[in-house]
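> predicted model and sequence follow; I will ask about them next.
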Amino acid sequence: MKQKITVSEGKPYPLGMTVTQRGEINLAAALHGKEDCGVILYPRKGGSRIRLPFHSGNRVGNVRCMKICGLQAQDYDYNFYVGDEIVTDPYARQILGNERWGRRVNPQLRGREDFTAFDWGGDVPPMTPLHDSILYLVHVRGFTRHPSSGVNNRGTFAGIVEKIPYLRSLGITALELMPAYEFVELERRKETRPSDRPEPMDRLTDDSPKERPRINYWGYKEGYYFAPKASYSSSDEPATEFKGMVKSLHENGIEVIMQFYFPKEVKSGFILEVLRYWVYEYHIDGIHLLGEQIPTALLASDPMLANTKLFYYRFPCEEIYGSREIPDYRNLACYREDFLYDMRRFLKGDEDMLGRVLFHLKENPAQTGVVNFIAGYEGFSLADMVSYERRHNEANGEDNRDGRDYDASWNCGAEGRTRRRWICDLRRKQMRNAIALLFFAQGTPMLVSGDEFGQSREGNNNPYCQDNAISWLNWDLTEKNGAFLDFVRAAIRLRKEHPILHRPEEMTMLDYIACGYPDLSYHGREAWRLSVERTSREAGLLYCGNYAKIDKTRDDDFFYIAYNMHWEEKELALPALPAGMHWEKVMDTQDGSVVGDGRVVEKSIRIPGRSIRVIKSFGKPVKEGKRVEGATAF
């Protein structure tokens, strides 16, 4: 018996496919032009396609709409058409046709509405403040795709859930996911002469001998922003699996930050709709915005995103807040590479860097946070930045012409792999130095997954197309480089346990509570005096624990962190502590120690070349509020 289908005037919003309370299908699409346009319905169980045109009267602006009676929405996938062109709905909640990673899209992408109910239970977002956050950057596929991951569902959202015990042991508070919305990863690229730059195309559509496939492993391209990536799901319900991942992470106090790349052609209103949808539908906790012409003021001012972390290169704070307003919940953070380049140059001993390093260690703006990272998805990994000075991107097939020309790296004496013991020891120490610089700066630290156990990309500083061991995490390294992993865990734990190392506001370098010490002070060969000259590469930073409370009850400890990136040993003076207290070492990048030796440190310390030492106060003050003679802010 032939179905009776009736088409009537629909509603222009929301866009895409929705179902009314009466079970009718509402379809709305922004289709420009005067050509014949409509919808194609594909029966899921087989059968003939149904082609229904939009009537000219059912139009509001450029939005065409219709309401269909007589069909069940869950029985059909759909596309729109404009003339002879098939258009996959950018508002589709699920995309069909690209479920298998790296395969040709066949025969045509199709949209599908997600009708699966999900029980969020008592899901509560952690809402971790920026100053308490520790971000961990993850590529969903690469995180667990390697056989060494030991998970059942490799390369998927479910695989991340299986790694939650590891994430908790590491101490991170938020997972930042590289693009995990639907995108077509299989691209085509024309063969070019050596002097030409290859240009990526949308996707493979034919077998032209002048074109060859290329995987866009990262996913920084225009995508189908309302749908989780189907090939990152171990089931045929990617939306449900993604929600389950978010819920499980929240139960363990871990937030989910999503990266979204929007080319400049994407409209501001659409971007806002995408972000609102993911926050409401998927309970994500933050968004890292990538691309040009992002409407940051619009997004930052949206009430629905007020409790959602938003990261971007910069924010127009004057336009968003005015000159003096401080937000109740600081959800904006600047995500730039200034920290990366300055700290790397300091690490390798460049001149005239100490002033910039002191700025980054203290930086913590009132209206926006700052995200610090010393390695990212692009450029050298942490292990490679101490092992390579030149890019080695031959595997990308672009004659080693792609990627950055300058990474502010230093190979410590040999390019790439080496067995020379002194070079390997120096590289390990430099990695520990990098971790100390990252986690003892006041801004929000971001660690790239795998860097905590020395994952190398073999000198490739642009592995955008490497869906293989170059990009997949090798979990065997957690044992091979276990000592370094323990050092990273200890640095994270020390930061989290002591609020003086991650204050909610920027330090003033003033004694504003009249305790005898400023909150932060700088020291050199003499206590309370630091010379910042072009050749200076060492400094001691004193953090006064009286300015922060542990568990809101007792004052934090004093910390003195000594930095020496000169290749020779340097002596730094130690300021006196209140009576009844003394200094002891608790961490040292020279030997990787993370447990104190119990020896009292007095008056001054000698810091080996290219090392960082953390010294903490022990004991209780005999008399509080005693001013230390000569204590002044730098």
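Nice, I can see it.
> can we go C-alpha only for contacts and neighbour counts from here?
Noted.
> in the stretch 501-634 of the chain, which spans are strands?
Along the stretch 501-634 of the chain, the stretches classed as strands by DSSP state E, counting those that start in this stretch are 520-523, 538-543, 549-550, 554-555, 559-564, 570-573, 581-588, 600-601, 604-607, 611-619.
> what's the end-to-end length of stretch 126-143?
Terminal residues of stretch 126-143 are spaced 23 Å apart (C-alpha to C-alpha, to the nearest Å).
> one step back: out of the strands of the stretch 501-634 of the chain, the one nearest Met353 is which?
Closest approach to Met353 among the strands of the stretch 501-634 of the chain (C-alpha to C-alpha): strand 538-543, 10.1 Å.
> could you check the angle the closest one makes with strand 559-564?
Interaxial angle, strand 538-543 versus strand 559-564 (axes from the mean of the first three to the mean of the last three C-alpha atoms, to 10 degrees): 170 degrees.
> what helices or strands is strand 538-543 leaning on?
Under the contact definition 3 or more C-alpha pairs under 8 Å, 6 or more residues apart in numbering; DSSP states H and E, strand 538-543 sits against strand 520-523, strand 559-564, strand 570-573.
> can you tell which of the strands of the stretch 501-634 of the chain is closest to Lys309?
strand 549-550 (25.1 Å).
> contact partners for Gly349?
Counting by C-alpha atoms under 8 Å, 6 or more residues apart in numbering, Gly349 makes contact with 537, 565-567.
> redo that, cut-off 7 Å
565-566 (C-alpha atoms under 7 Å, 6 or more residues apart in numbering).
> Throw the strands of the stretch 501-634 of the chain into CSV and include mean neighbour count and distance to Pro238, thanks.
Output for these, formatted as CSV (neighbours: other C-alpha atoms under 10 Å; distance: least, C-alpha to C-alpha, whole Å):
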stretch, mean neighbour count, distance to Pro238
strand 520-523, 24, 48
strand 538-543, 25, 47
strand 549-550, 14, 42
strand 554-555, 14, 47
strand 559-564, 25, 47
strand 570-573, 20, 56
strand 581-588, 21, 44
strand 600-601, 14, 56
strand 604-607, 16, 53
strand 611-619, 21, 45
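> in addition, the following structure is provided for comparison:
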Amino acid sequence: MTLGATITPEGIRFAVWSSSVRRLWVSLFDDSGAREIDRLELNPEGGGVHALLVRGLGDGTRYGFRADGDYAPERGQWFDPNKLLTDPYAVELDRPYQYHWRLAAKRNEGTDTASLMPKAMARFLPKPVPPQPPLFRPGGLIYELNVRSFTRLHPDVPEAQRGTIAALANPAIIEHLKRLGVSAVELMPVTASIDERHLPPLGLSNAWGYNPVTFMALDPRLAPGGIGELRDTVAALRKAGIGTILDLVLNHTGESDRLGPTLSLRGLDALAYYRHQPDGRLVNDTGTGNTVACDHPAMREMVLDTLRYFAHFAGVDGFRFDLAPVLGRIDGAFDPEASLLQAIAGDPVLADRVLIAEPWDIGPNGYQLGNFRPPYLEWNDRYRDDVRRFWRGDAGAVGALATRLAGSSDVFGREGQPASRTVNFIAAHDGMTLADIVAYERKHNEANGEHNRDGHNDNLSWNNGAEGETDDEAIAKARFDDQRALLATLFASRGTIMLTAGDEFGRTQKGNNNAYAQDNAITWLDWAGRDQALEQYASSLAALRRVLPALADQRFLTGEPADGSEVPDVAWLAETGAPLGEADWNDPGRHRLVMLLANDEGGRLAVMINGDRRQCVFTLPARDGFEWHPALEAEPVDLARPLPGRSVSFMVERRAAKSRNWKGS
């Protein structure tokens, strides 16, 4: 990186880019960050770069930038030398951001903001992590977690470490992840973020971190040890066979709309770094007030430098891109061949990293599911919605369920693609938890201070016990059974799957489906009160998925035998064992299904789904020389007895002589 603060034997070279600034300074601060001790003007070097070598400075120097030029917000110009600005290439901050109204004051109406701003700290960068291929491979289990809420209440994590990145390297945490068969943890944003301006008056704060100011500096609350803390944690997880994926917000910043604070990019060159309407108004394809101009060369290079930084110096396996269509917008229109998307996938440092797109934003034609190109995987909300509809009992949902179980070829099989790029999930950080899906028909976001107006209204959720049921034990069992069914469906789905932390043991947010502002017990995982029976069931599903490669396979199913096989790669059956016909697929009352997959050694795997509340006897087709056996030893299935309602059961077919050696968990 040529921008930012580079420590050299002579001192520190400060460099920043702006195409329209008239003057730029670096402000230097004492070791406390409280007192400005010098202000030095940077020199234009051409191409928009302004730089200065300050001799005698070294590691730990605290600094910020100031910029002067035209101030005309209606034209997208916000220059104000009274605003201390964070270096867009800062790698460490001395304290977290805190919102204050003075940060958004107009020029000549506000005072100097240095006392309100964190100071960037110049740092020697460590040696790059030796190149290693990612541990995660498509088809594995991604475990999405919020660093702070995940360990805030964990009894085995030292109190001083709870809620930090370092806590993820604790042996108790790693053992939990291994029991679940986690292929990679996906860390919700860990870079420094700021609260939205409406939260402090409500006594709330942003608990999720999807409101960054710059892209590289980690939040001091989550990583008091800086990049070294992330690096060490990634290494500890890797040693346990678990990869690390960073959820990055590269689509907007916390500078918000025209009433927002001036913190970094806005004060340096808002017209270049953000997209604007022809009349000068900020484009808002993100719902946050601004949208980063990823088609601008300076911003494109900043995004690439950010990804290289985390790959080089932390050794992460890959990235999940929040509101990813923004990264592919050219002059406002999404283009899957956009230069930034191609540059990421083709970069020598990044080419083998895991790349995951959240394929929607709120801009024009912002829903782009299935339209990214390989190697990008995509969050599949069609999977989420169709699985929920089926288990809610919606009429005619069985066909859509089969499509989702098989890898969503209708979405990802376009242009002759042979394999799916789906990331299947039933619940994520944004929305109801898995336990709340089966307990709340409507959202309950009252604690967010917006009179329950925020968050999605259509959750495809249901309330077991709402139909006059008064037996608390029966309600609890119904909700438990539905959670098991949802988990089993997820683990039985082909392609990559994602589980949000705590859903394996029944975490609840009491119906809050937009808990971004709840840094409290609403989002903190209750380790002491977790449902250990549900957790054990999730672990057994993970064990089953590990030993049955047919479940994680990315290839689309054809209904025909693969080379060297005598059985089709899939057959769809009714509970009677007969193939489903057109009338069955179109039957709005059908809630039962068998997915029969070709398995190893010529055998088959049967996934028997009973979405009806009534129990039912399932029949599986027999073959000479083969026998059906329960796939989950902890929960053996007897085909002579009815399978319970609202359940998913697994049977594996093996050659008779080898059946006694089968172990599924």
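Nice, thanks for sending it over. Bear in mind that the values here come from a model prediction, so they are computed numbers and not experimental data.
> and the TM-score between these chains?
The TM-score (TM-score structural alignment, normalised by the length of the first structure) is 0.81; 553 aligned residues with a C-alpha RMSD of 3.0 Å.
> now the strands of the stretch 501-634 of the first structure in JSON lines, with distance to Val246 of the first structure?
Below are these laid out as JSON lines (distance: least, C-alpha to C-alpha, whole Å):
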{"stretch": "strand 520-523", "distance to Val246 of the first structure": "38"}
{"stretch": "strand 538-543", "distance to Val246 of the first structure": "36"}
{"stretch": "strand 549-550", "distance to Val246 of the first structure": "30"}
{"stretch": "strand 554-555", "distance to Val246 of the first structure": "35"}
{"stretch": "strand 559-564", "distance to Val246 of the first structure": "36"}
{"stretch": "strand 570-573", "distance to Val246 of the first structure": "47"}
{"stretch": "strand 581-588", "distance to Val246 of the first structure": "35"}
{"stretch": "strand 600-601", "distance to Val246 of the first structure": "46"}
{"stretch": "strand 604-607", "distance to Val246 of the first structure": "45"}
{"stretch": "strand 611-619", "distance to Val246 of the first structure": "36"}
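> still on that earlier bit, mind putting the helices and strands packed on strand 538-543 of the first structure in JSON lines, distance to Cys37 of the first structure included?
Conversion of those to JSON lines gives the following (distance: least, C-alpha to C-alpha, whole Å):
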{"stretch": "strand 520-523", "distance to Cys37 of the first structure": "66"}
{"stretch": "strand 559-564", "distance to Cys37 of the first structure": "66"}
{"stretch": "strand 570-573", "distance to Cys37 of the first structure": "75"}
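> which stretches of the first structure form helices?
Remark: helices assigned in the first structure by DSSP state H are 140-144, 157-162, 164-170, 238-251, 268-282, 296-300, 317-321, 338-347, 354-362, 382-385, 421-439, 477-480, 482-497.
> quick one: closest of the strands of the stretch 501-634 of the first structure to Arg212 of the first structure.
With C-alpha to C-alpha as the yardstick, what comes closest out of the strands of the stretch 501-634 of the first structure is strand 611-619 (48.2 Å).
> out of the strands of the stretch 501-634 of the first structure, nearest to Pro147 of the first structure?
Between the strands of the stretch 501-634 of the first structure, strand 581-588 lies closest to Pro147 of the first structure; by C-alpha to C-alpha that is 34.4 Å.
> pull the residues that contact the closest one.
By C-alpha under 7 Å, 6+ apart, strand 581-588 of the first structure touches 593-602, 612-621.
> try 6 Å
593-596, 600-601, 612-621 (C-alpha atoms under 6 Å, 6 or more residues apart in numbering).
> angle of that strand against strand 611-619?
Using the same axes, to 10 degrees: strand 581-588 of the first structure against strand 611-619 is 150 degrees.
> out of the helices and strands packed on strand 538-543 of the first structure, nearest to Val124 of the first structure?
Nearest of these (C-alpha to C-alpha): strand 559-564, 34.7 Å.
> so that closest one matches what in the second structure?
Counting by TM-score structural alignment, strand 559-564 of the first structure falls onto residues 605-610 of the second structure.
> give me the mean distance between the matching stretch and the first structure.
With mean C-alpha distance after the TM-score superposition for the first structure, stretch 605-610 of the second structure departs from the first structure by a mean of 1.1 Å once superposed.
> next one: stretch 207-220 of the second structure to chain centre, how far?
How far stretch 207-220 of the second structure lies from its chain's middle: 14 Å, per C-alpha atoms, centre = their mean, to the nearest Å.
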